[in-house]
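A.B. asks: Got a predicted structure plus its sequence, pasted below:
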Amino acid sequence: MPFKLKQIKLNEIKSEDRFREDLGDIHELAENIREKGVITPITVDEDMNLVAGGRRVTAARLADLKTIPAVIRKIEGPQDAREIELFENIHRKDMNWSERSLLEYEIYCLESSKNPKWNKSKQAEMLSVSHTSVGRHITLAVALQIVPELVNCKTEEEAWKKWHGVKEQLAIAELSRRITYNMEGGASAEEAADKAAEGAKPKEYTKKERLDQQSQAAVRFADGAYIVGDTLELIKKVKSKCCHFAEVDPPYGIKLQKQRGRVADQHTLDAYNEISAVDYPAFLQQTAVGVYEALVDKAFCVWWFGPTWYDQVRKALGMAGFKIADIPAIWYKGQIGQTNSPETHLANSYEMFFVCRKGAPALNKRGRSNVFHFDPVPPRQKVHPTERPIELMEEILATFTYPNSRILVPFLGSGVTLRAIYKNQLKGFGWDLSEHSRNLYLEKVLEDVETEKRAAEAVEAREKSGRTRGQPDQED
């Protein structure tokens, strides 16, 4: 049957009288198409009537595309058109949500075992899907190992909701089961964190024991490093000159709660603690002095801030004794920005932080640019409104710290900095007011542990398979 392939204009396509009405998650498809374009051509007849590809056409329009690849074929009447539409949809069996999640997770572990820098963004690019989709499927794959009953959920959405309903309790119970280490009463925060870090260092075990020991080490570190309490009170108890680097991400002194109805990650706002504008200058000054006193004589400090308080933050840091670079460093999030008023305001695609120096420290990555380019955490995957990608935090640590450094994180929030600290075999501790945020952080640690275990198991299985193939045939 003759046909030709070409790009056609979306506004020329006629798509009336379609029998398929349920288009599924059309917005996710639109996001994928916006990033990668339409991979599979649609089918139209010679009069531009849509024959197959209704979801792709709808998503392409949502993605503001002007044209779409199409197969133009001769249709032998209405019956032929209907049969093609039917065949396209019934002679196709998609994976169910659990099969897809487990397969994507397996790919993630295999790629991670080959490339230590592999991440969800790279996998999303490879699979031509969104970062959000990859993160969600990996989370569900881990969830299936912890709660196998989730496989009985009919839809991905049902499984996602059920998992979020139980995971906090599961994290606490799992930690109680795994943690065999108890910190001494009366120990200071930095001493307790050091003991937890020492207990977290991998030791020599048999291959059979190693993965479980590393799992216990990770949760020991997590339990000892994330302390629930008031930073302004607890920082007074930290020994002077005991930390080698500080990553400070304080409340920004903005009324974020008033934006509840407009922000995409509104489900995380309860974890955000504000400081009033009246109290903010004193809060800044007290925090800056406490951090400065905790740092050794030659140390860097990264201090995140909102542009509204630029002058006040810089003044507080200077009064505490820090030297500050004239030009702030930037976390660049990529082309897709964020704004609550797209009609009148440009979308923000970066955040700023001051690089502060106590004394004359030396960078580990000397000559590095002051622009850090990493994709943000998708809103649906955040456990805290200010959560940043772990890859960004690892790069910051690699730039400003050295092996065996002790890191101070006065405002832990999501705990992502602690996760990066542990992955890079450093020491660290900090505080947060929210017990709920701590529990969500512990969940993330358990997910990290499961991902590392699966990656290690994949490496071992591949090595074993290679050894087996390499063995010479045995004679009878």
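C.D. replies: That came through, no problem.
A.B. asks: CA atoms for contacts and neighbours, from now on please.
C.D. replies: Fine.
A.B. asks: Quick check: buried residues in the strand of greatest length in the chain?
C.D. replies: Longest strand in the chain by number of residues (criterion: DSSP state E): strand 295-305. When burial is assessed from 16 or more other C-alpha atoms under 10 Å, strand 295-305 yields the following buried residues: Leu295, Val296, Asp297, Ala299, Phe300, Cys301, Val302, Trp303, Trp304, Phe305.
A.B. asks: Could you pull out the strands in this protein for me?
C.D. replies: 3-9, 42-44, 50-52, 67-73, 226-228, 243-248, 295-305, 323-324, 329-332, 350-358, 371-373, 406-409, 427-432.
A.B. asks: Export the buried residues of strand 295-305 as JSON lines, with columns for distance to Lys162.
C.D. replies: Below are those laid out as JSON lines (distance: C-alpha to C-alpha, whole Å):
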{"residue": "Leu295", "distance to Lys162": "44"}
{"residue": "Val296", "distance to Lys162": "47"}
{"residue": "Asp297", "distance to Lys162": "50"}
{"residue": "Ala299", "distance to Lys162": "45"}
{"residue": "Phe300", "distance to Lys162": "43"}
{"residue": "Cys301", "distance to Lys162": "40"}
{"residue": "Val302", "distance to Lys162": "38"}
{"residue": "Trp303", "distance to Lys162": "37"}
{"residue": "Trp304", "distance to Lys162": "35"}
{"residue": "Phe305", "distance to Lys162": "36"}
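A.B. asks: hang on, the earlier thing: the strands of the chain: which one's closest to Asp448?
C.D. replies: Minimum separation from Asp448 across those (C-alpha to C-alpha) falls at strand 226-228, 16.0 Å.
A.B. asks: Show me what the closest one is packed up against.
C.D. replies: strand 427-432, helix 435-470 (3 or more C-alpha pairs under 8 Å, 6 or more residues apart in numbering; DSSP states H and E).
A.B. asks: Would you map the helices across the stretch 1-150 of the chain?
C.D. replies: Under the criterion DSSP state H, counting those that start in this stretch, helices of the stretch 1-150 of the chain are mapped to 26-36, 54-62, 77-90, 97-114, 120-127, 131-146.
A.B. asks: For the longest one, buried residues please.
C.D. replies: Put plainly, it is helix 97-114. Within helix 97-114, the residues that count as buried by 16+ other C-alpha under 10 Å are 97-98, 100-102, 104-113.
A.B. asks: one step back: out of the helices of the stretch 1-150 of the chain, which is closest to Ala458?
C.D. replies: Of all the helices of the stretch 1-150 of the chain, helix 97-114 comes closest under C-alpha to C-alpha, at 6.1 Å.
A.B. asks: and the angle from the closest one to helix 120-127?
C.D. replies: Here helix 97-114 points in a direction 110 degrees away from that of helix 120-127 (axes from the mean of the first three to the mean of the last three C-alpha atoms, to 10 degrees).
A.B. asks: Next one for the comparison:
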Amino acid sequence: MDKELRLDAICGDVLEELKKIESASVNLIVTDPPYNLAKNYGETMDNLDFDAYLDFSRKWIGECKRILKDNGTIYVFMGVRYISYIYMIMEQELELEFNSWITWHYTQGIGKTKGFSPRHDDILMFTKSKQFNFYLDHIRIPQKYYRSRNNMRGANPGNVWEFSHIHYSNKNRQTHPTQKPEGLFERMILASSKQGDTVLDPFVGSGTTIRVCQQTGRNGIGIDVNSQYIDLTRERLKQEFNGFDSIDVRLARVPNDLNDQEVRKAYINNHIQWFLANHDDAVDTFITAVKEKYAHKMDEEELSELDNLVKETRQKISEPLENEASGSIT
């Protein structure tokens, strides 16, 4: 990018640090605050009483409203115990504009023997006003079928998202109890900001928000009271990038009925650019799926072109430092 990014990881009390940020200066806020479930976050425990937790939430969300630009958006993760109260605070008390209640579905989670095992978290999407930015083309998912009348740039992903948890064996797993997938944050950041915008995470934790900002060309501000997590975030920003650690499996979906060779060739190249730009490691999977579906219709030249796409991607992955987004880390 022409302008160097600014990536700030700030250690401090969230309410005090938010007060230092200029009003109407941030384009997007994406955050996963403590759910008040008595989790151990090292230097802090998430165990306020009911009224104190809601008062704390009211204060930090109020500061976020002040900081947001008039066309800005805020996404807040929240567990089931408090989400209805947080919703009421945001809509009724702070008069933010409700847009979407997003469900993040995951296939692995807490096991229960009495009652049903939880398999989702929720994300509230509110905007500061009725006039807000939303970049649908940046987050579309592939169509199931090729049709000339369809928008082959893709469809709206809807409000139920499936991303896998970051398993403890994942090489990107950090020492944080509630680390969220990068692909999840990628979707929100791409949907509600553009390159050069400023994104804030008041509870940065393992640094996922700032890492995604770094790799998508956004300025990032992350706050956390735990100094260990701030150190973790700064170290994470120095790591090589080989693609985000999670992906909506639909992004590698190969449309049916790509029977015309010229249409198929053009679409395959477009698919990689449109849907897999930050997921080089998924290109191989996508090309394999293309061959399984269409190899019997391809000549040697087209098959060779597919193999070259995979080779180019592997070469790109093997030279990750060339792909690092520039930016100063503070």
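C.D. replies: That came through fine. Just so it is clear, the model here is predicted, and its values are computed rather than measured.
A.B. asks: What TM-score do the two superposed chains give?
C.D. replies: Overlay of the two chains. TM-score (TM-score structural alignment, normalised by the length of the second structure): 0.62; 226 aligned residues with a C-alpha RMSD of 2.6 Å.
A.B. asks: Of the strands of the first structure, which stretch is the most buried?
C.D. replies: Comparing the strands of the first structure on average neighbours per residue, with mean count of other C-alpha atoms under 10 Å, the densest one is strand 427-432 at a mean of 28.
A.B. asks: returning to that earlier point: residue range for the longest strand of the first structure in the second structure?
C.D. replies: Aligning strand 295-305 of the first structure against the second structure (TM-score structural alignment) gives residues 68-78.
A.B. asks: what's next to that stretch, contact-wise?
C.D. replies: Applying C-alpha atoms under 8 Å, 6 or more residues apart in numbering, the contact partners of stretch 68-78 of the second structure are 23-33, 35, 121-133, 188, 192.
A.B. asks: now stretch 105-119 of the second structure
C.D. replies: Applying C-alpha under 8 Å, 6+ apart, the external contacts of stretch 105-119 of the second structure come out as His120, Asp121, Val160, Trp161, Glu162, Phe163, Ser164, His165.
A.B. asks: how about it: buried residues?
C.D. replies: Within stretch 105-119 of the second structure, the residues scored as buried using 16+ other C-alpha under 10 Å are His105.
A.B. asks: End to end on it, go ahead and measure it.
C.D. replies: 6 Å (C-alpha to C-alpha, to the nearest Å).
A.B. asks: With stretch 104-124 of the second structure instead?
C.D. replies: One end of stretch 104-124 of the second structure to the other measures 11 Å (C-alpha to C-alpha).
A.B. asks: now stretch 38-45 of the second structure
C.D. replies: Stretch 38-45 of the second structure end-to-end distance (C-alpha to C-alpha) = 6 Å.
A.B. asks: Could you tell me which residues within that stretch count as buried?
C.D. replies: Buried residues in stretch 38-45 of the second structure, counted by 16+ other C-alpha under 10 Å: Tyr41.
A.B. asks: Give me the contact list for that stretch.
C.D. replies: Asp46, Asn47, His176, Pro177, Asn226.
A.B. asks: Among those, which one is most surrounded by other residues?
C.D. replies: Using other C-alpha atoms under 10 Å as the neighbour criterion, Asn226 leads the contacts of stretch 38-45 of the second structure with 19 neighbours.
A.B. asks: Leaving out sequence neighbours, find the closest residue to it.
C.D. replies: Glu43 (5.8 Å; C-alpha to C-alpha, 6 or more residues apart in numbering).
A.B. asks: that older thread, quick one, which of the helices and strands packed on strand 226-228 of the first structure gets closest to Leu144 of the first structure.
C.D. replies: Leu144 of the first structure lies closest to helix 435-470 among those, at 11.2 Å (C-alpha to C-alpha).
A.B. asks: what range in the first structure does the helix or strand where Lys293 of the second structure lies sit on?
C.D. replies: Secondary structure assignment for Lys293 of the second structure, by DSSP states H and E: helix 283-294. On the first structure, no counterpart of helix 283-294 of the second structure exists by TM-score structural alignment.
A.B. asks: Show me what that helix is packed against.
C.D. replies: Helices and strands touching helix 283-294 of the second structure, as assessed by 3+ C-alpha pairs under 8 Å, 6+ apart, comprise helix 300-318.
A.B. asks: for the helix it packs on, packing partners?
C.D. replies: Going by 3+ C-alpha pairs under 8 Å, 6+ apart, helix 300-318 of the second structure lies up against helix 283-294.
A.B. asks: and if we set it to 10 Å?
C.D. replies: For helix 300-318 of the second structure, the packing partners by 3 or more C-alpha pairs under 10 Å, 6 or more residues apart in numbering; DSSP states H and E come out as helix 261-275, helix 283-294.
A.B. asks: With distance to Glu300 of the second structure and mean neighbour count as added columns, please give those in CSV.
C.D. replies: Shown next, in CSV, are those (distance: least, C-alpha to C-alpha, whole Å; neighbours: other C-alpha atoms under 10 Å):
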stretch, distance to Glu300 of the second structure, mean neighbour count
helix 261-275, 12, 16
helix 283-294, 12, 17
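A.B. asks: nearest to Lys311 of the second structure, of the ones you listed?
C.D. replies: The nearest among these, by C-alpha to C-alpha, is helix 283-294 at 9.0 Å.
A.B. asks: chain center to that closest one: distance?
C.D. replies: Helix 283-294 of the second structure sits 25 Å away from the centroid of its parent chain (C-alpha atoms, centre = their mean, to the nearest Å).
A.B. asks: can you give me the angle the longest strand of the first structure makes with strand 350-358?
C.D. replies: Going by the same axes, to 10 degrees, strand 295-305 of the first structure makes 160 degrees with strand 350-358.
A.B. asks: Trace Pro328 of the first structure over to the second structure, please.
C.D. replies: In the second structure, Pro328 of the first structure lands on Trp101 (TM-score structural alignment).
A.B. asks: is it true that that match touches Leu124?
C.D. replies: Yes: the criterion here is C-alpha atoms under 10 Å, and Trp101 of the second structure meets it with Leu124 at 4.9 Å.
A.B. asks: any common contacting residues for the two?
C.D. replies: Common contacts of Trp101 of the second structure and Leu124 (C-alpha atoms under 10 Å, 6 or more residues apart in numbering): Tyr75, Val76, Tyr87.
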